[in-house]
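Student: One predicted model, sequence on top.
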Amino acid sequence: MNDAGQRRYGPLGRALVIIPTYNEAENIEPIITRVRAAVPEADILVADDNSPDGTGKIADEFAVGDSQVHVLHRKGKEGLGAAYLAGFRWGMDHGYGVLVEMDADGSHRPEELPRLLTALKGADLVLGSRWVPGGRVVNWPKYREFLSRGGSTYSRVLLGVPIRDVTGGYRAFRRETLEGLGLQDVASQGYCFQVDLARRAVAAGYHVVEVPITFVEREAGDSKMSRDIVVEALWRVTAWGLQTRANRVLGRKRP
């Protein structure tokens, strides 16, 4: 257990923005450009799952002309969680002190990243949150908002985590936080991956801060949301909730 409340936070170190991609050819150029403008001191890692539409090749062209842009080519589509885990390993192997999760479609606005990084100076993990005061979504149909709010509420109540936006994927981690989460045991994907990391951070005693963001629905490309992702999140969160209650009865502290 980490006594985050008494920790004296040190320098953040170099930041790496990890952008997982699969068929994001229309979005990868603008998102890289915006990240470089918003946080010019940060590096970018595009973790591409062998996109058939040539996303990886476009990212390679950026990397040739910009030493702060890197590309991790993966064998195929293995899911969001696997892509982020590969990106985390790459970033930690290359000495980064801060690792950021960001979608490729522009829904996570790079212009808000400086506020997340500022908040990380006094936290172990910062979440860009749609469901705290000041947060909002733009151009979402009502069913998507209901699904996201409902998923976060269900996860928060069942798992007992004091986080309003448990499923959100715009996050900034300290390296030390990721090292303490037991990433080798993480097998979840999609929204469920985000819930898994959040519950692990809370259970380990890390100081988690939510910063309000404006989430903008993608304008180009196809959403990766699917029925399978929703079903996985439902059964995994339910199983974790039952496990959490059993652990409390038995006096265990870890998830």
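Tutor: That came through, no problem.
Student: From here on, just use CA atoms for contacts and neighbour counts.
Tutor: Noted.
Student: Next, count neighbours for Arg227.
Tutor: 8 (other Cα atoms under 10 Å).
Student: er, Arg115 I mean
Tutor: Neighbourhood size, Arg115 [other Cα under 10 Å]: 14.
Student: what helix or strand does it sit in?
Tutor: Using DSSP states H and E, Arg115 maps to helix 113-120.
Student: Does anything pack onto whatever helix or strand comes next after that helix? Which helices or strands?
Tutor: Where DSSP H and E defines the elements, the next helix or strand beyond helix 113-120 is strand 125-129. Secondary-structure packing of strand 125-129 (3 or more Cα pairs under 8 Å, 6 or more residues apart in numbering; DSSP states H and E): helix 113-120, strand 171-174, strand 208-212.
Student: Distance to Arg36 for those - can I get that in CSV?
Tutor: Output for those, formatted as CSV (distance: least, Cα to Cα, whole Å):
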stretch, distance to Arg36
helix 113-120, 11
strand 171-174, 16
strand 208-212, 21
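Student: Pick the most deeply packed of the ones you listed.
Tutor: Comparing the helices and strands packed on strand 125-129 by mean neighbour count (mean count of other Cα atoms under 10 Å), strand 171-174 comes out on top with a mean of 24.
Student: and that strand, what other elements does it pack with?
Tutor: Against strand 171-174 (3+ Cα pairs under 8 Å, 6+ apart) you get strand 98-101, helix 113-120, strand 125-129.
Student: this is the other structure I want to compare:
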Amino acid sequence: MMIISVFGLTEFAIVEKLSDFEELFPRLRLEIESNFPEIRVRLSPGRSRPADWEDAVAPAADWIHRKLGDHAFSDTGQTMPQVVGALLAERHATLAVAESCTGGLIADMLTDVAGSSDYFLLSAVTYANQAKINVLGVSDQTLEKHGAVSEPTVGEMARGARHIVNATYGLATSGIAGPGGETHGKPVGTVCIGLATPLSVAGYRFHFGGHKRRTNKQIFTLTALDLLRKELLAR
């Protein structure tokens, strides 16, 4: 069996993208299951296991990756934190995290992985604006002009977290998990994610709709880790 882990697509979207699978690979069985906030695509032999299972599954897996693009992030059933951790370790890189709306969930997921102390250096849950200023060095002018949920603010948060422990990367989140708390242009489900690297600092904005608070926090967390994953793969 092969398990391909996917993030950033709905089950319906995956089903649509892989609708030709049975016709193209009749000897294999494909199953799609939710492991929220990730989705798993399982490949297994049909009724009778082909003698050349490995030869049969390789082109099928390649086809799935082409269909799903960089939303498919593992062929071994690894979770996003496991994949990100492995990429950091392979590159001898380290990470510091500053969290607001995710409330420490990024750190929790990363430290669930054995050996994470090799690359995970710091978690700062700076929920209040004053904590962002005092702990991370975020400018009060940035907060006043752009607000806590903004690309400039999370960029400064990520940079500050990185500098505190001289980490290779800094990752930061600030968003509106709900219920309530929305402002003009920033509805519930909005998250800004900051990423600081040795070469640059950037902030990104995403919107995921009005899910429940816990659901939003999980989606925000995986989105931040996925952003870091893509950065690591580009290096």
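Tutor: On my side now, so go ahead. Computed from a predicted model, the values in this text were never measured in an experiment.
Student: How close are the two chains, by TM-score?
Tutor: Superposed pair, TM-score by TM-score structural alignment, normalised by the length of the second structure: 0.29. Supporting alignment: 105 aligned residues with a Cα RMSD of 5.2 Å.
Student: follow-up on the earlier one: the helices and strands packed on strand 125-129 of the first structure: which one's closest to Asn247 of the first structure?
Tutor: Among those, strand 208-212 comes nearest to Asn247 of the first structure, with 21.9 Å by Cα to Cα.
Student: Which residue ranges of the stretch 101-250 of the first structure form helices?
Tutor: Along the stretch 101-250 of the first structure, counting by DSSP state H, counting those that start in this stretch, helices occupy 113-120, 142-159, 175-179, 190-203, 227-250.
Student: Ok, the second structure next?
Tutor: With DSSP state H as the criterion, the second structure has helices at 11-17, 21-24, 53-68, 80-90, 105-111, 129-136, 140-146, 151-165, 213-233.
Student: would TSV of the helices of the stretch 101-250 of the first structure with distance to Val35 of the first structure be doable?
Tutor: Output for those, formatted as TSV (distance: least, Cα to Cα, whole Å):
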stretch	distance to Val35 of the first structure
helix 113-120	8
helix 142-159	25
helix 175-179	20
helix 190-203	22
helix 227-250	27
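Student: who wins for proximity to Pro20 of the first structure among those?
Tutor: Closest to Pro20 of the first structure of the helices of the stretch 101-250 of the first structure is helix 190-203 (Cα to Cα; 11.7 Å).
Student: quick revisit: point out the most buried one among the helices of the second structure.
Tutor: For those, the largest average neighbour count (mean count of other Cα under 10 Å) is found in helix 151-165, namely a mean of 26.
Student: Hey, what's the angle from that one to helix 129-136? Just curious.
Tutor: Computed with axes from the mean of the first three to the mean of the last three Cα atoms, to 10 degrees, the direction of helix 151-165 of the second structure lies at 40 degrees from that of helix 129-136.
Student: Show me what helix 151-165 of the second structure is packed against.
Tutor: Secondary structure elements in contact with helix 151-165 of the second structure, counted by 3+ Cα pairs under 8 Å, 6+ apart, are strand 95-99, strand 120-125, helix 129-136, helix 140-146, strand 169-175, strand 190-196, strand 201-207.
Student: how about those in TSV, adding distance to Arg29 of the second structure?
Tutor: Shown next, in TSV, are these (distance: least, Cα to Cα, whole Å):
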stretch	distance to Arg29 of the second structure
strand 95-99	39
strand 120-125	38
helix 129-136	50
helix 140-146	50
strand 169-175	39
strand 190-196	37
strand 201-207	34
